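Participant: Below: sequence and its predicted model.
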Amino acid sequence: MAIEPDELDRSGRELAAVLQRLRKQAGLSGARLAARCNMSQSKISRIEGNKGRPSLLDVEQLLRGLGASPAVSAEVMAIARIAQTEWQDGRTLRRKGIDKKQLQLSGLEASTTTFRYFLLSMITGLLATPEYVRASLAQAPPEQQAKAVAMKLDRQRVLFDRSKQFTFILTEQAVRYPLVPPTELAMQIDRLVSIAHQPNIRLGVIPMGVHFASGALNTFTIYDESLATAELDLGAIVFRDSRDVQDLVRRFTVYAEHALFGERAREHLAEWADHCRR
């Protein structure tokens, strides 16, 4: 099902209003419903006020407590699933300040143990050299660039936390994308080779010519198995529904089966870096 960005914005408000209306139609106070669902009254209030994002399990509990019919439950659950998806458009992020996005990512990285990155077209900031980071932010407002570069580079410290496990899968297109001049790109690829030696990091590449059946590809990141983001040119989609996250986990597993890791990956990276130097 295609979900439009404005639909994502409306769905949270719509879900809150529908749940509040169903409670009033059932003649239940917030306290009564909370007792039926083994929830706190304050949580009910936050959900109905669209100040807290309910999980799908929360919504299922509320619908049981309300005695909703199967037809009504199916309709509300469809809204709830869309509400678990968040659209972050690039224009809004730039207007609020790139530093806000960097703080958000830093917090997410601090609370995550297992990371999976599928990189289709570019190298992610965690793996980037300072030159590559600066080039990736060239379109940002000039007054935000220096701070954003510093924050992106500072976030790279998370890679050295041995309690965290990272798997990066990069297509050859992502590795060789000419965002910077050839000599700087060679240094960027050298950094990938170096990072691939770290014991808590698996770095794989999918060379051109590797064939595997798949639909359209896009860059995405999975944080543990509780949240995932898909990067688009105009913004990012955040998935919290476990079914969406698990679908991306399965896709990532397929891509990993076609990727080269270890010495074979480093050999390809070294060859691509040498090509840049020539």
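Facilitator: Cool, got the structure.

Participant: switch to C-alpha atoms for all contacts and neighbour counts from now on
Facilitator: Will do.

Participant: A128 - how many residues pack around it?
Facilitator: Number of residues near A128 (other C-alpha atoms under 10 Å) recorded here: 21.

Participant: Which residue, other than its chain neighbours, is closest to it?
Facilitator: Computed as C-alpha to C-alpha, 6 or more residues apart in numbering, the closest residue to A128 that is not its neighbour in sequence is Q188, at 6.6 Å.

Participant: Now do the helix or strand containing that neighbour: distance to the chain's middle.
Facilitator: Following DSSP states H and E, the helix or strand that holds Q188 is helix 182-195. Computed by C-alpha atoms, centre = their mean, to the nearest Å, the chain-centroid distance of helix 182-195 equals 25 Å.

Participant: In terms of secondary structure, what does whatever helix or strand comes next after that helix contact?
Facilitator: On the C-terminal side of helix 182-195, the closest following helix or strand by DSSP H and E is strand 201-206. In terms of contacts (3 or more C-alpha pairs under 8 Å, 6 or more residues apart in numbering; DSSP states H and E), strand 201-206 is packed against strand 165-171, helix 182-195, helix 262-277.

Participant: Tell me the gap between strand 201-206 and the middle of its chain.
Facilitator: Here strand 201-206 is found 18 Å from its chain centre; the criterion is C-alpha atoms, centre = their mean.

Participant: can you pull the buried residues of the biggest helix by length in the chain?
Facilitator: Counting by DSSP state H, the longest helix found in the chain is helix 5-25. Residues of helix 5-25 classed as buried by neighbour count (16 or more other C-alpha atoms under 10 Å): 8-9, 11-17, 19-20, 22-23.

Participant: Then stretch 108-126?
Facilitator: Neighbour-count burial for stretch 108-126 flags 109, 112-125 (criterion: 16+ other C-alpha under 10 Å).

Participant: show me where this structure has strands.
Facilitator: Under the criterion DSSP state E, the chain contains strands at 85-89, 114-119, 165-171, 201-206, 219-223, 227-232, 235-239.

Participant: List just the one of the ones you listed that sits closest to V249.
Facilitator: Closest to V249 of these, according to C-alpha to C-alpha: strand 219-223, at 7.4 Å.

Participant: okay, the angle between the closest one and strand 165-171?
Facilitator: Taking axes from the mean of the first three to the mean of the last three C-alpha atoms, to 10 degrees, one finds strand 219-223 and strand 165-171 inclined to each other by 170 degrees.

Participant: what angle do strand 219-223 and strand 235-239 make?
Facilitator: If you take the same axes, to 10 degrees, strand 219-223 sits at 40 degrees to strand 235-239.

Participant: Residues contacting strand 219-223, please?
Facilitator: Residues from elsewhere that reach strand 219-223, judged by C-alpha atoms under 8 Å, 6 or more residues apart in numbering: 108-109, 112-121, 228-232, 245, 248-249.

Participant: ok so, going back, of all the strands of the chain, which lies closest to A270?
Facilitator: Using C-alpha to C-alpha, the nearest of the strands of the chain to A270 is strand 201-206, at 12.0 Å.

Participant: let's bring in a second model and compare:
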Amino acid sequence: MVNIRDLDPSASPLDYYGSELRRLREDAGLKQGQLGEIVFCTASLVGQVETARKVPTRDFSERVDAALGTGGVFSRLAGLVLRSQLPTWFQAYAEMEAKAAYISTFQAQLVYGLLQTPEYARALLGVDRPRQVDELVAARMERQRILEREHPPALWVVLAEAVLHQQVGGHEVMRDQLAHLLGFLESSWVQVQVLPFSVGQHTGMLGSFTLLRFDDDPDLIYEEGYAQGHMTANPAVIRERSVGYARLQAAALSPERSAALIARVVEERYGHRPGPDERAMA
């Protein structure tokens, strides 16, 4: 086992978290097993976090803060640790996404990450990186916390109808994911539209993209690729994509008609029409 004293706390957010956890645990006079009992986990898990072999969840961090009386230190560190688990090329986008005042996205194949359920995300992320799926799912759920702020960004999502039919994770996962989308129908900050098959050819057929707008910084556009995404502030590109996005919005079904289509797909393809009491709350 790696000796925590050999770790360099400056090497990564995970190493820093682990070194601080051991330091503050020892300052409190607790063994790993004793802290584990307090926060309802095993001594092994505490040891793995302290040696940077396990990524701590937000729930674990909040319980450790309560147990050690650290005033939220680990809860704050959890965000940095989880973000560091994202692919390196994606971390810059996630940082800007968290600062955006307005997010407008077109998704040709998948539900946008901020609206994914944990099970849907797990099915997607487990395809290429099954050994890291727990950390990757936790990082994606951490991104979604921006929608829980007192003043969240305005999020407008246009989904190609194909997204509703591309089965990810099986019938139950898709049923729950689409029900989750329906839960945003009454949201003041999140709007979901579906671009139906009947539209035919459209500007979004070139691929998924996201526009980020800020209160005090230049707009950005993020375009997805097979290996990695690309982000730019080029005014010409942003102008072109902004016009394209407006066309997609105009061609898409209204949020109300989109919700009706989603509910119909759930019933016809996944075997159940979700009722109001089953829809996830936005």
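Facilitator: Sure thing, it's come through. Every value quoted in this text rests on a predicted model; they were computed, and no experiment measured them.

Participant: Check the separation of the first and last residues in stretch 176-189 of the second structure.
Facilitator: 21 Å (C-alpha to C-alpha, to the nearest Å).

Participant: Where does that stretch end up in the first structure?
Facilitator: Applying TM-score structural alignment, one finds that stretch 176-189 of the second structure aligns to the residue range 187-200 of the first structure.

Participant: Now the matching stretch: buried residues?
Facilitator: Applying 16+ other C-alpha under 10 Å to stretch 187-200 of the first structure flags M187, Q188, I189, D190, L192, V193, I195, A196, N200 as buried.

Participant: wait, which of these is closest to H258 of the first structure?
Facilitator: Among these, and counting by C-alpha to C-alpha, the member closest to H258 of the first structure is A196, at 17.4 Å.

Participant: Looks like that closest one contacts L203 (just checking).
Facilitator: Yes. Under the criterion of C-alpha atoms under 8 Å, A196 of the first structure makes contact with L203 at 5.4 Å.

Participant: which residues are in contact with both of these two?
Facilitator: Contact with both A196 of the first structure and L203 is made by residues G262, according to C-alpha under 8 Å, 6+ apart.

Participant: Now distance to Q102 of the first structure too, for the buried residues of helix 5-25 of the first structure, in JSON lines please.
Facilitator: Formatted as JSON lines, these follow (distance: C-alpha to C-alpha, whole Å):
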{"residue": "L8", "distance to Q102 of the first structure": "23"}
{"residue": "D9", "distance to Q102 of the first structure": "22"}
{"residue": "S11", "distance to Q102 of the first structure": "26"}
{"residue": "G12", "distance to Q102 of the first structure": "24"}
{"residue": "R13", "distance to Q102 of the first structure": "27"}
{"residue": "E14", "distance to Q102 of the first structure": "30"}
{"residue": "L15", "distance to Q102 of the first structure": "29"}
{"residue": "A16", "distance to Q102 of the first structure": "29"}
{"residue": "A17", "distance to Q102 of the first structure": "32"}
{"residue": "L19", "distance to Q102 of the first structure": "34"}
{"residue": "Q20", "distance to Q102 of the first structure": "35"}
{"residue": "L22", "distance to Q102 of the first structure": "39"}
{"residue": "R23", "distance to Q102 of the first structure": "39"}
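
Participant: ok, back up a step: counting contacts, what elements does the helix holding Q188 of the first structure pack onto?
Facilitator: On a contact count with 3+ C-alpha pairs under 8 Å, 6+ apart, helix 182-195 of the first structure meets helix 130-136, strand 201-206, helix 262-277.

Participant: one more time with 6 Å
Facilitator: In terms of contacts (3 or more C-alpha pairs under 6 Å, 6 or more residues apart in numbering; DSSP states H and E), helix 182-195 of the first structure is packed against helix 262-277.

Participant: Output the residue interval of the second structure matched by the helix it packs on.
Facilitator: Under TM-score structural alignment, the match for helix 262-277 of the first structure is residues 255-270.

Participant: Quick check: the matching stretch compared with the first structure, mean distance?
Facilitator: Here the mean offset of stretch 255-270 of the second structure against the first structure after fitting is 1.2 Å, by mean C-alpha distance after the TM-score superposition for the first structure.

Participant: Going along the chain, name the helices of the stretch 1-150 of the second structure.
Facilitator: 13-27, 32-38, 43-50, 58-68, 73-83, 88-99, 118-125, 133-143 (DSSP state H, counting those that start in this stretch).

Participant: Looking at the alignment, what corresponds to I222 of the first structure in the second structure?
Facilitator: Using TM-score structural alignment, the equivalent of I222 of the first structure in the second structure is L211.

Participant: Tell me how far the nearest residue to its match once chain neighbours are set aside lies from A43 of the second structure.
Facilitator: Spatial nearest neighbour of L211 of the second structure, chain neighbours left out: I221 (4.6 Å); criterion: C-alpha to C-alpha, 6+ apart. Distance, I221 of the second structure to A43 of the second structure, using C-alpha to C-alpha: 45 Å.

Participant: How about V173 of the second structure?
Facilitator: 33 Å.

Participant: same check, this time on H202 of the second structure
Facilitator: Applying C-alpha to C-alpha, the value for H202 of the second structure to A43 of the second structure is 55 Å.

Participant: Between these two, point out the one with more neighbours.
Facilitator: A43 (15 against 12).

Participant: Leaving out the residues flanking it, which one is nearest to the most centrally placed residue in the first structure?
Facilitator: Geometric centre of the first structure, nearest residue: T229, 1.9 Å, by C-alpha atoms, centre = their mean. In space, and not counting its chain neighbours, T229 of the first structure is closest to V238: 4.5 Å by C-alpha to C-alpha, 6+ apart.

Participant: which residue in the second structure lines up with that neighbour?
Facilitator: Counting by TM-score structural alignment, V238 of the first structure lines up with M231 in the second structure.

Participant: And for T129 of the first structure, the neighbour number?
Facilitator: Neighbours of T129 of the first structure (other C-alpha under 10 Å): 20.

Participant: A138 of the first structure corresponds to which position in the second structure?
Facilitator: Looks like A138 of the first structure aligns to G126 there (TM-score structural alignment).

Participant: for I169 of the first structure, that is, sorry about that
Facilitator: Using TM-score structural alignment, I169 of the first structure lines up with V158 in the second structure.
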